[in-house]
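> Dropping a prediction and its sequence here:
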Amino acid sequence: MTDEQLLRYSRHILLDDIGVEGQERLLAAHAVVVGAGGLGSPVALYLASAGVGRITLVDHDAVDATNLQRQIAHDLARVGLPKALSAQVAMRAINPEVRVTPVLQRADDALLNALLPGADVVIDCTDNFATRHAINRASVRHRVPLVSGAAIRFDGQLSVYDPRQPQSPCYACLFPPAHAPEEVRCATMGVFAPLVGIIGTMQAAEAIKLIVGLGSRLVGRLLMLDGRALAFSEVAFARQCDCPVCGARSSAPDDASGGHQLLQQGQ
């Protein structure tokens, strides 16, 4: 690292769990962020500020005035600009050393299979069931850890799926693709503005931990947040032997309902 980098990242370097070696891993890492909206905004900004060397940001949408209530990577001057380009501007303003590659198209199987080989982590910041499953399929196929978050109304959730670990479930183990729910969007259901910041920031934290080698205790666990009460709860789940994506070999999961609604999309 250069003297300037040692200064910029000194607060990370002071942490025994990161240090110079961990920061160098961040500088050499490639993160793929799918979605540059409510969740993707804090993810993108924190990954850039932390010094993740290469960030591919995928989003086919453009900034709208209604986004500004919660999507903090964008501002009024960039309404109408593609979200990936708008977020790139914000990321470069924080850290011009980071290489940001905006991809202005919808994330489908073909695109994800082209982007994920060689990536260190993929972060799902999307808001629809089909794209979430496409990301999961590519994560399993290319053995890239997946950090998945969701937020709608006052409810948020977060989990990590790590196909490098033999016993790690995948997203389809918890949300089977054959049982697609009715789509819910914040455009019709609403979303509490700080909630996406809380969940997105935690997604960034889990991604950084995976990159530096700290791992994640959320593999096989679903963390849920009740934003009204500011109360967290957690349930465990396991790989499914009949999963159509990861072909799990483990026992059936614990009951993951926990009295909470599981969120397949929304932000």
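Alright, I've got the coordinates. Numbering: from 1, shown residues only.

> from here on, contacts and neighbour counts on C-alpha atoms
Will do.

> Give me the secondary structure label for Ala114.
Three-state call for Ala114 (DSSP: H, G, I helix; E, B strand; the rest coil): helix.

> ok, it to Ile135 distance?
Separation of Ala114 from Ile135 (CA to CA, to the nearest Å): 12 Å.

> Tell me which of these two has more neighbours.
Ile135 (26 against 10; other CA atoms under 10 Å).

> Please confirm that the more buried one is located within a helix.
Yes: assessed by three-state DSSP, Ile135 belongs to a helix.

> give the contact list for it.
Taking CA atoms under 8 Å, 6 or more residues apart in numbering, we find Ile135 in contact with Ala107, Asp108, Asp109, Leu112, Asp124.

> this is the other structure I want to compare:
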Amino acid sequence: MLPVEPTLSAAETNRYSRHLLLPEIGLAGQQKLKAARVLVVGCGGLGSPVLQYLAAAGVGTLGLLDFDTVDDSNLQRQVLFATADVGQPKAAVAAEKLRAQNPFITLHTHQILLSAANALALFAGYDLVVDCSDNFATRYLVNDACVVLGKPLVFGAIFKFEGQVSVFNYQNGPTYRCLHPVPPAPGDAPNCAQIGVLGVLPGLIGTMQANEALKIILEIGEVLSGRLLLVDALSMRFQTIRFRAAAANQQLTALADDYAAFCGEAPMAALAARAPEISADDLKAWQHSGRPLLLLDVREPHEYARRNIGGQLVPLGQLAAHLAGLRPEVPVVVHCASGMRSQQAAQLLLANGFAEVYSLRDGLADF
């Protein structure tokens, strides 16, 4: 028996009237959108426009996967968030704003660190996945989970002034591993926090990702399967590169044990557990006592120049390369602006033999 398409209320019919006027969409297409379940991995720069446009279009169920909190350095490009949201969980804030944007859709927040242990169960509840992550370990994990489950994957990535968009695992098409069989060496592809990004670029790329997602749901147009769209925001040049499927990459039946290790990063198991935290008051008392302590600042140089509390500056992206210059027997307190990067740094130190490591809770907010 064929599934019954969801009906549209009078209010929904009025809201989506410009879609209904298009013969390529019409009532049947809008019903497809209402029935669709889309998971967006990452609610930041790319995720903001993706979520806003999919919500506005009437995608019936959106999953918001992000374990990070809003930082003031996000506000230059992550347009879902405002100054008042700093320190709050991104997924929860985004869901609240999307509910206000469109009360006719269902939103599920997943404030977890995605891993091989939870990806398949989570992805199984969605028809389509949009990858808005910013690291290679997550990209390979998301790809492999989509291949195992047979889910199409809309991909986007940004770098300074350039962006990429493609669709993987669509109707037996190529996968992310067909385009990138092996990950780059650690440090070869720094993220936005390390090198910066033009604020409008995630909006351009994320909007294109939303467009591909809608085309897949509506079954219209030519989907970017087997094609990588390259965007240069400085010259406004667009280039398309074609790539073929490799059968072995399309036949995955299980996930790898640790994608971070595969990409040469800190083990995912270590990142899944939070490092011990210390409050600002306890840190001040420790400093006043004179007991030995290494205060490590893992922010970027421009953040350090704007404000610092005297810590040794080693940006998070460079920390792994500087471990040999640190003394593992000395207690370490790591801090950043909000407590997120310091957690990652503290976990990295603990995984590499440092005996006593703490992350400054909430970063500089209480200092």
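Happy to help now that I have it. The model shown is predicted, which means the values in this text are computed figures rather than measured ones.

> where does the TM-score land?
TM-score of the superposed chains, computed with TM-score structural alignment, normalised by the length of the first structure, equals 0.88; 244 aligned residues with a CA RMSD of 1.5 Å.

> rewinding a little: so which of the contacts of Ile135 of the first structure is surrounded by the most neighbours?
Of those, Asp124 is surrounded by the most neighbours, 26 neighbours in total, counting by other CA under 10 Å.

> which residue packs closest to that one, ignoring adjacent ones?
Nearest non-adjacent residue to Asp124 of the first structure, counting by CA to CA, 6 or more residues apart in numbering: Ser148, 4.8 Å away.

> and what of Arg221 of the first structure?
Ala236 (4.3 Å).

> Give me the neighbour count for the equivalent of that neighbour over in the second structure.
Superposed on the second structure with TM-score structural alignment, Ala236 of the first structure falls opposite Arg242. By other CA under 10 Å, 11 other residues sit near Arg242 of the second structure.

> aligned partner of Ile135 of the first structure in the second structure?
Matched by TM-score structural alignment, Ile135 of the first structure corresponds to Val142 in the second structure.

> Distance to Ile152 of the first structure and secondary structure added to the contacts of Ile135 of the first structure, as TSV?
Below are the contacts of Ile135 of the first structure laid out as TSV (distance: CA to CA, whole Å; DSSP: H, G, I helix; E, B strand; the rest coil):
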residue	distance to Ile152 of the first structure	secondary structure
Ala107	21	coil
Asp108	23	coil
Asp109	25	helix
Leu112	25	helix
Asp124	15	strand
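
> Max pairwise distance over those residues: which two?
Largest separation among the contacts of Ile135 of the first structure by CA to CA: Asp109 and Asp124, giving 13.9 Å.

> which residues touch the match of Ala236 of the first structure?
Gly226, Arg227, Leu228.

> now the strands for the second structure?
For the second structure, strands defined by DSSP state E occupy the ranges 37-41, 61-65, 106-110, 128-131, 153-159, 162-168, 227-232, 237-242, 277-278, 294-297, 312-313, 332-335, 357-360.

> Redo those as CSV? Include distance to Gly29 of the second structure.
As requested, the strands of the second structure are exported to CSV (distance: least, CA to CA, whole Å):
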stretch, distance to Gly29 of the second structure
strand 37-41, 14
strand 61-65, 15
strand 106-110, 18
strand 128-131, 16
strand 153-159, 19
strand 162-168, 20
strand 227-232, 25
strand 237-242, 28
strand 277-278, 50
strand 294-297, 51
strand 312-313, 53
strand 332-335, 49
strand 357-360, 49
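
> So which of these is nearest Pro174 of the second structure?
Counting by CA to CA, Pro174 of the second structure lies closest to strand 162-168 out of those; the figure is 5.7 Å.

> Distance from the chain centre to the closest one, please.
How far strand 162-168 of the second structure lies from its chain's middle: 14 Å, per CA atoms, centre = their mean, to the nearest Å.

> what's the mean deviation for that strand versus the first structure?
Here strand 162-168 of the second structure, set against the first structure after superposition, deviates by a mean of 0.5 Å using mean CA distance after the TM-score superposition for the first structure.

> so that strand versus strand 237-242, what angle?
Per axes from the mean of the first three to the mean of the last three CA atoms, to 10 degrees, the angle that strand 162-168 of the second structure makes with strand 237-242 is 30 degrees.

> what does strand 162-168 of the second structure rub up against?
For strand 162-168 of the second structure, contacts defined as CA under 8 Å, 6+ apart pick out 143, 152-158, 174-176, 201-202, 205, 208-209, 212, 223-233.

> quick one: it aligns where in the first structure?
With TM-score structural alignment applied, strand 162-168 of the second structure matches the range 155-161 in the first structure.

> so what's the residue mapped onto Val103 of the first structure from the second structure closest to, chain neighbours aside?
Alignment note (TM-score structural alignment): Val103 of the first structure maps to His110 of the second structure. Leaving aside its chain neighbours, His110 of the second structure sits nearest to Leu65 (4.6 Å; criterion: CA to CA, 6+ apart).

> The nearest residue to Gln343 of the second structure once chain neighbours are set aside - how many residues pack around it?
Counting by CA to CA, 6+ apart, Gln343 of the second structure lies nearest to Ser359, which is 5.5 Å off, once chain neighbours are set aside. Neighbourhood size, Ser359 of the second structure [other CA under 10 Å]: 27.

> Quick one: residues contacting the residue nearest the centre of the first structure.
Central residue of the first structure (CA atoms, centre = their mean): Ile123, 2.8 Å from the mean position. Residues near Ile123 of the first structure by CA under 8 Å, 6+ apart: Ala31, Val32, Val33, Val34, Leu146, Val147, Ser148, Gln203, Ala207.
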